[in-house]
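S.K.: Please find the sequence and the predicted model below.
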Amino acid sequence: MLLTVSSLLDPAELADVTSALDGLEWKDGTATAGRSARSVKQNLQADLRGRAGQDLHEQILRKLTGHPVVQAAARPKKFSRLVISQTADGGHYGNHTDNAIMGKGTGRLRTDISFTLFLSPPDSYEGGELVVDLPGYTQTLKPDAGDLVLYPSSSIHQVAPVTSGIRLACVGWIESLVRDSFQREILFDLENLRAKMRGQYPQGSAELLTLDKSIANLMRVWAET
């Protein structure tokens, strides 16, 4: 499932994030690419190891983990460390597939879902679209600053060359409690139905209780804790 979550960061939060980036050091992005992706990656990444970088990392991660649509669509078990990239002057990230396993120790995770949080207004740079190959079609995305795109880590995807301006984005990966994408989509549909029904039926109604039970029981069957 490919999904755009609008305004994960509001304008004030976005301004705080982009302001914080001004004080960080930027390094060659190939250092974090897998072997096959290294040859097609040309960008810079913010060094988030200092206090300012850690604070920024935690600020964005709190927004991700606390967003109800992210929770409903991804059913997160673990989030990876975040990566903030800067792409300019013809930089790009050519066609690649994300590594199936990332991280070390307690941070080790299976990559089920990839995400890109766009930090630059789309009219401030040329090119730089996120291009995701899905069964039967290709999706090209360049949403507003503050928007988040969730997409399958199993897909072939790329960042098109940035021909002018600067593209800032935050990327990361999610290991889901529900490994199967088809099952996650069913649960997401049911969550959306439940949200709609809460405006139509009283709390404790037989309809809502039955739906609550069905969602909980599907999680019992499908979740990997």
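M.R.: Now that the structure is in, tell me what you want to look at.
S.K.: only C-alpha atoms for contact and neighbour calcs from this point on.
M.R.: Will do.
S.K.: the helices in this structure, which residues?
M.R.: Remark: helices assigned in the chain by DSSP state H are 11-21, 35-38, 51-66, 68-74, 181-197, 206-222.
S.K.: Which one of these lies nearest to residue 86?
M.R.: helix 11-21 (10.1 Å; CA to CA).
S.K.: Show me how far the closest one is from its chain's centre.
M.R.: 18 Å (CA atoms, centre = their mean, to the nearest Å).
S.K.: What are the contacting residues of that helix?
M.R.: 46, 52, 56, 119, 145, 146 (CA atoms under 8 Å, 6 or more residues apart in numbering).
S.K.: if we go to 7 Å?
M.R.: 56, 119, 146 (CA atoms under 7 Å, 6 or more residues apart in numbering).
S.K.: Dump those residues into JSON lines; add distance to residue 200 and neighbour count as well.
M.R.: Shown next, in JSON lines, are the contacts of helix 11-21 (distance: CA to CA, whole Å; neighbours: other CA atoms under 10 Å):
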{"residue": "56", "distance to residue 200": "40", "neighbour count": "18"}
{"residue": "119", "distance to residue 200": "37", "neighbour count": "24"}
{"residue": "146", "distance to residue 200": "31", "neighbour count": "21"}
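S.K.: What is the nearest of these to residue 171?
M.R.: Closest to residue 171, out of all of the contacts of helix 11-21 and judged by CA to CA, is residue 119, at 10.5 Å.
S.K.: one more structure, for comparison:
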Amino acid sequence: MLIKLKGVLDERTLAQIREKLSVAHFVDGKLTAGSDAQKVKKNLELRQNNDLVGEIHQLVLGALKNSNEFWWATRFKAMLPPLIAKYEPGMFYGSHLDNAVMGGDDLRIRTDVSITVFLNGPGDYDGGELTLDNGFEVMKVKGNAGDAVTYPSTFYHHVAPVTRGQRLVFVNWIQSAVSDVRKRKILYDLAILARHLRKKGQGPESTELKLTELCHQNLIRMWSQM
């Protein structure tokens, strides 16, 4: 289930993040990769255990938590500290699968959902498409600055080589309260349906809206792992 979230970060938040990154020290991205991923990874990342990482994480997480669609798409339970990645010409991240469990002594999570937040726009660089393979089709994503995309961590994916400019992204992994992607999709569709009914003028006494919300909330109770 690939979900595109439009305009999660506003211009003010993006400007704050870019200002912080303009003086940041980036290191070889291989430092955060497993043994297999190291063979196909060529990018730069903001050094972990850096105060800047925490500051940017709070800015992005605050914006995400204000997005209904983020909650609907992920059923957010826990999130790791992020990776802030930079790709310059010649850099890429070859096909790989995210580890099923990530984290350290302070926090370890099961990775159910992966998220990429685009910190600059597609006009700032050529190439660099996030390419996802679910086993049936290949999907390419290149979002506007402030957009995000969520997808199951079970997808193989890669970042195409950047040929011009600079690609900046916030990358993270989420443990969902609903681990089964099929169940998350049903809940997401019901949330979208309820929103659609409200936009069409259905009020709280509407039979269609009441039944939709009844199914939605009861399935959340049935499937959530809190």
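M.R.: Sure thing, it's come through. These figures come from a predicted structure and were not determined experimentally.
S.K.: Just give the TM-score of the two.
M.R.: The pair, once superposed, lands on a TM-score of 0.94 when counted by TM-score structural alignment, normalised by the length of structure 1; 225 aligned residues with a CA RMSD of 1.5 Å.
S.K.: returning to what we had before: now, of the helices of structure 1, which is deepest in the fold?
M.R.: Mean neighbour count (mean count of other CA atoms under 10 Å) peaks for helix 68-74 among those, with a mean of 19.
S.K.: Just confirm residue 116 of structure 2 contacts residue 168, I think it does.
M.R.: No: using CA atoms under 7 Å, residue 116 of structure 2 is not in contact with residue 168, being 10.1 Å away.
S.K.: which residue packs closest to residue 193 of structure 2, ignoring adjacent ones?
M.R.: Once flanking residues are discounted, residue 193 of structure 2 sits nearest to residue 212: 7.6 Å by CA to CA, 6 or more residues apart in numbering.
S.K.: Oh, that last question was meant for residue 190 of structure 2, not what I typed.
M.R.: residue 216 (5.9 Å).
S.K.: if I look at that neighbour, how far off is residue 72 of structure 2?
M.R.: 11 Å (CA to CA, to the nearest Å).
S.K.: got a markdown table for the helices of structure 1, with distance to residue 84 of structure 1 too?
M.R.: Converted to a markdown table, these look like this (distance: least, CA to CA, whole Å):
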| stretch | distance to residue 84 of structure 1 |
| --- | --- |
| helix 11-21 | 9 |
| helix 35-38 | 17 |
| helix 51-66 | 9 |
| helix 68-74 | 19 |
| helix 181-197 | 26 |
| helix 206-222 | 32 |
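S.K.: between the ones you listed, which gets nearest to residue 95 of structure 1?
M.R.: Here helix 35-38 is closest among the helices of structure 1 (CA to CA), at 7.9 Å.
S.K.: Where is the longest strand in structure 1?
M.R.: Assignment by DSSP state E gives strand 162-176 as the longest strand of structure 1.
S.K.: Trace it over to structure 2 and give me the residue numbers.
M.R.: Mapped onto structure 2 using TM-score structural alignment, strand 162-176 of structure 1 covers residues 162-176.
S.K.: how big's the offset between stretch 182-189 of structure 1 and structure 2?
M.R.: Superposing on structure 2 places stretch 182-189 of structure 1 at an average distance of 0.7 Å from its equivalents, by mean CA distance after the TM-score superposition for structure 1.
S.K.: Can you get me a residue count around residue 138 of structure 2?
M.R.: Residues within reach of residue 138 of structure 2, counting by other CA atoms under 10 Å, total 11.
S.K.: same question but for residue 180 of structure 1, I mixed them up
M.R.: Neighbours around residue 180 of structure 1, by other CA under 10 Å: 12.
S.K.: swap in residue 47 of structure 2?
M.R.: Residues near residue 47 of structure 2, counting by other CA under 10 Å: 20.
S.K.: Tell me who's in contact with it.
M.R.: When contacts are counted by CA under 7 Å, 6+ apart, residue 47 of structure 2 is found next to 25, 26, 27.
S.K.: at 6 Å instead, please
M.R.: residue 26 (CA atoms under 6 Å, 6 or more residues apart in numbering).
S.K.: Distance check, it against residue 100 of structure 2.
M.R.: Distance from residue 47 of structure 2 to residue 100 of structure 2, by CA to CA: 23 Å.
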